[in-house]
Each structure stands twice: as C-alpha cells, then as structure tokens.
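**Q** no FASTA, just this:
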C-alpha cells in the first residue's frame, strides 16, 4: 500500500522489482519506458531513477543507445548467487546475535506473530510466504548493525527469489519453516552466534538451489 510521502521513484522501483523477480518481465525483455510510465503512473525521471536502482541490483541492464533490458541469468550464475549469499547470511546472523537491540527483537517477535496468523488461516499464497521469508532475512540483516551487509543481502535475496520463479523451484510454506524461524530468533535473543549459525544453516540447507528455506512442497508460479 502506498503511504503518504512515498516518492514516485520508490513506488516504481518496488513494482518493477516485483515484476522482474516474479517473471512478469521476462529475461532479456526491453523495458518500454512509455508503457511503464503509463502502467505505473509515474514520470520519466522517477521511472529512470527506479531503473537505475534495479540496474545496481543486477535485475536490469542498461545498454547504451538501446535502453533498459531485464537481465538474463545462467545456471552457473544461479549457483554463484546462492554460494555468495550463504556466506553473507551466516555473517549477518552471527552479528545479529551479538548486536540485536530490544527494538530488533520486538520486530522479530511481531513477524512471528504475523506468520502464525497467516498459518492459522492456511495461507498458501507463494507471494505471501516468500514475503514472510524475505522479511525474516531482512530483520536479521538489519539486526546485524551493518548497513552495507544489509543492502547487499537485499540485492542477493532478490536475485535468489528470481531464480525460483524462473526455474519453478518448489518452496516450503511458512508453516513448514516456522520452527526454523523461531530457532534463529531465539538464538539471536540469547546472544548465541554459534547456535544462530546452526539454526540459519538448517533453514538455508546446503543445496545451493534450495538455499532460501526451500524444499519440494509447492511450486512457485510466475
């Protein structure tokens, strides 16, 4: 939902990011600026600001004199994305266990409450379940106290989720991951980096293609 004071470029960024990640904008597709300005209800400058942000996240490629294109991704690049992300997720959760503030812990508890509410309603929407997972990782990154690490993880999370939508890789639902969420947050609250790392590794698993808490439960639909 758009809030008062939200910049047009932020709105365009969020919606375009979602379309790229979920495959609504296909790899290699040209971004038609006029069509997107009309669809998003923004001007050319906010749109280009959003596209530049997406280019920094490797979701959009800027081709001089040709325009903006959705990036393509190979199997080798998928592996490298997951490989790099694993190291950063472990670093983030260890730092979070050392640095989390009372506000961080409260936000983590609130997310668990929200997840349980959705689980009680048997919410199986892949978008909702992935949103819970993304926010789970985002809260840990924020609690790490390292804004550069948090920003990089946001970028790599988007790239990771995009590979799921493009590959139709199955996902677990929040109800199947809630025990891991609780274990990670409990370890952070206890200030135990080693336990936090073990819990995060259980969530991520060791197969690079199932590294965001994935298992063969439900396919992602683009």
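**A** Nice, I can see it. As the structure is a prediction and not an experimental result, all values here were calculated from the model. Numbers count the residues shown, from 1 in each chain.
**Q** can we go C-alpha only for contacts and neighbour counts from here?
**A** Will do.
**Q** Are we agreed that residue 62 is in a helix?
**A** No - assignment of residue 62 by DSSP: H, G, I helix; E, B strand; the rest coil gives strand, placing it outside any helix.
**Q** neighbours of it, just the number please.
**A** Residue 62 is surrounded by 17 other residues when neighbours are defined as other Cα atoms under 10 Å.
**Q** ok, it - contacts?
**A** With contacts defined as Cα atoms under 8 Å, 6 or more residues apart in numbering, residue 62 is in contact with 55, 68, 69.
**Q** Filter these down to just the ones in strands.
**A** If you go by DSSP state E, these have 68, 69 in strands.
**Q** From the contacts of residue 62, pick the one nearest residue 138.
**A** Comparing those against residue 138 with Cα to Cα picks out residue 55 as the nearest, at 20.5 Å.
**Q** how deep is the closest one tucked in, by neighbour count?
**A** As a burial measure, residue 55 scores 17 neighbours (other Cα under 10 Å).
**Q** Distance-wise, check residue 94 relative to residue 143.
**A** The gap separating residue 94 from residue 143 is 10 Å, by Cα to Cα, to the nearest Å.
**Q** again but with residue 33, I slipped
**A** Taking Cα to Cα as the measure, residue 33 and residue 143 are separated by 37 Å.
**Q** Residue 50 too?
**A** 26 Å.
**Q** this is the comparison structure:
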C-alpha cells in the first residue's frame, strides 16, 4: 500500500509540472534517459509505465522563426532567432542614367569659311529643334601637330545637317570629314590641315556659333 501511495505521489508531482506551459507549434521534443528506479516502484501495469515515461518527456523550446530583429521590440517567451539568418534584401532598382546634355538636341546647321589675310576662319552655326540655339553647349577641340588633324567632339548634339565645304589646293584646310558617332548623343568630326598652324577655338552666344581660327606658321 505504501508503494502505491508513493507511486501516485510521484506521478502527481511530475504531471503537475506539465500544466500551465504553452509551447510553440514547431518545438523540438527531446527525451531524457529514464530513471529505472522509478519503474521499480510501480506495479507491473502498462498504463502506469507509460504514464511515468510521459512525465519524463522534456520539451525543448527552440523553435526557430525567421524574422527581422527589432531591438525595440524584443522577442516574447523563449523563441530564438537563427543566428545565421540574413533577411533577403530587396533588389535595388537601377535608375536609368541620362546625361544633362542628352535633352539639348543640338545640331550643326551650317559650316561657313572665311578667308583672311593671315588666317582662315571656320564658323559652325548651331541650332536647336530647328531654331537658332543660344549656346553652343559642351564641346572639345584638340589639335594634333604630328598628324595635322583637328579633332572636334560635340556633346549633346543629335546630328549635323551642315553641308561640308570643299577647299582649294591653296587652302590651309585640306578637308573636313565626320567620324563615327561615339553614341546617340555625341559625334566627332575632323579637320585635316595641309601645313602646320596655330589653332584657336572659341564660341559665341545668341546665336550660338563655334569658331575655329587656323593661322599657318
């Protein structure tokens, strides 16, 4: 009789430990080694043995939930966050880059040649959307003394409608020719000289004109 009373006292103590505890749905169940001495005190009945075994089952609350960590809102209960979890970053939308001068839509309307006593002047008339432009825009003029070629790069220009002039054999200028466009917004043209010369470039406003003065040595 004492054994039966002792057995039920132990069972009551262990089953009471299980009440009032709530676990996450995805908890991991971990069984500990059963103390055989307890079973020896219990009568040889299957139901009693199973009850003792059940009381020894220990729930390990280690459900791992992926979420963004917020230091101002600590986690509730014993739920743990995976250490190696990294929140997937949202893809960065690539912004389409457009240079300021793409909207210029400038073009060379005409090329004029002026012959003076000591120099030859080239005048490039610039227009925008079919009207006279106020400014020439972004350009670069580079003279290579080794090759005798003046390279002109125009940025923000849609195209060139200018008719290329022809030059006599007495002219310091041999020819003008357009090179392949670097992109849809930039193109180059070259001025081939017959002799070495001093080259000066500048521009005028209202209306826009690009000026290149060529003075032979």
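**A** Ah, there it is. Note that this is a predicted model, so its numbers are computed, not measured.
**Q** Can you calculate the TM-score here?
**A** Between these two chains, after superposing, the TM-score reads 0.20 (TM-score structural alignment, normalised by the length of the second structure); 73 aligned residues with a Cα RMSD of 5.7 Å.
**Q** quick revisit: the more surrounded of residue 50 and residue 143 of the first structure?
**A** Between residue 50 of the first structure and residue 143, counted using other Cα under 10 Å, the more crowded position is residue 143 (28 against 21).
**Q** Tell me the spatial nearest neighbour of residue 157 of the second structure, not counting adjacent residues.
**A** Nearest-residue entry for residue 157 of the second structure: residue 106, 4.3 Å, with adjacent residues in sequence omitted and distances by Cα to Cα, 6 or more residues apart in numbering.
**Q** shouldn't the one you found be in contact with residue 154?
**A** No - with contact defined as Cα atoms under 8 Å, residue 106 of the second structure and residue 154 do not form a contacting pair (9.2 Å).
**Q** Compare the two and say which is more crowded by neighbours.
**A** With other Cα under 10 Å as the criterion, residue 106 of the second structure and residue 154 differ in neighbour count, and residue 106 comes out ahead with 27 against 23.
**Q** State the distance from the more buried one to residue 212 of the second structure.
**A** Summarising the geometry, the distance separating residue 106 of the second structure from residue 212 of the second structure, computed by Cα to Cα, is 18 Å.
**Q** buried stuff in stretch 112-132 of the second structure?
**A** By neighbour count, with 16 or more other Cα atoms under 10 Å as the criterion, the buried positions of stretch 112-132 of the second structure are 119, 120, 121, 122, 123, 124, 125, 126, 127, 128, 132.
**Q** and the fourth one, what element?
**A** Put plainly, it is residue 122 of the second structure. Secondary structure from DSSP states H and E places residue 122 of the second structure in strand 120-128.
**Q** Name the residue closest to the centre of the first structure, please.
**A** The centre of the first structure sits closest to residue 157, judged by Cα atoms, centre = their mean, with a distance of 3.8 Å.
**Q** what sits against that one?
**A** By Cα under 8 Å, 6+ apart, the residues touching residue 157 of the first structure are 85, 134.
**Q** about what we covered before: switch the contacts of residue 62 of the first structure over to JSON lines, and while doing so, append distance to residue 61 of the first structure to every line.
**A** Supplementary listing: the contacts of residue 62 of the first structure in JSON lines, determined by distance: Cα to Cα, whole Å:
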{"residue": "55", "distance to residue 61 of the first structure": "6"}
{"residue": "68", "distance to residue 61 of the first structure": "6"}
{"residue": "69", "distance to residue 61 of the first structure": "5"}
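**Q** Relative to residue 44 of the first structure, which of the contacts of residue 62 of the first structure is nearest.
**A** Within the contacts of residue 62 of the first structure, proximity to residue 44 of the first structure (Cα to Cα) peaks at residue 68, which comes in at 13.0 Å.
**Q** Return the distance of the closest one relative to residue 154 of the first structure.
**A** For residue 68 of the first structure, the distance to residue 154 of the first structure - Cα to Cα - is 21 Å.
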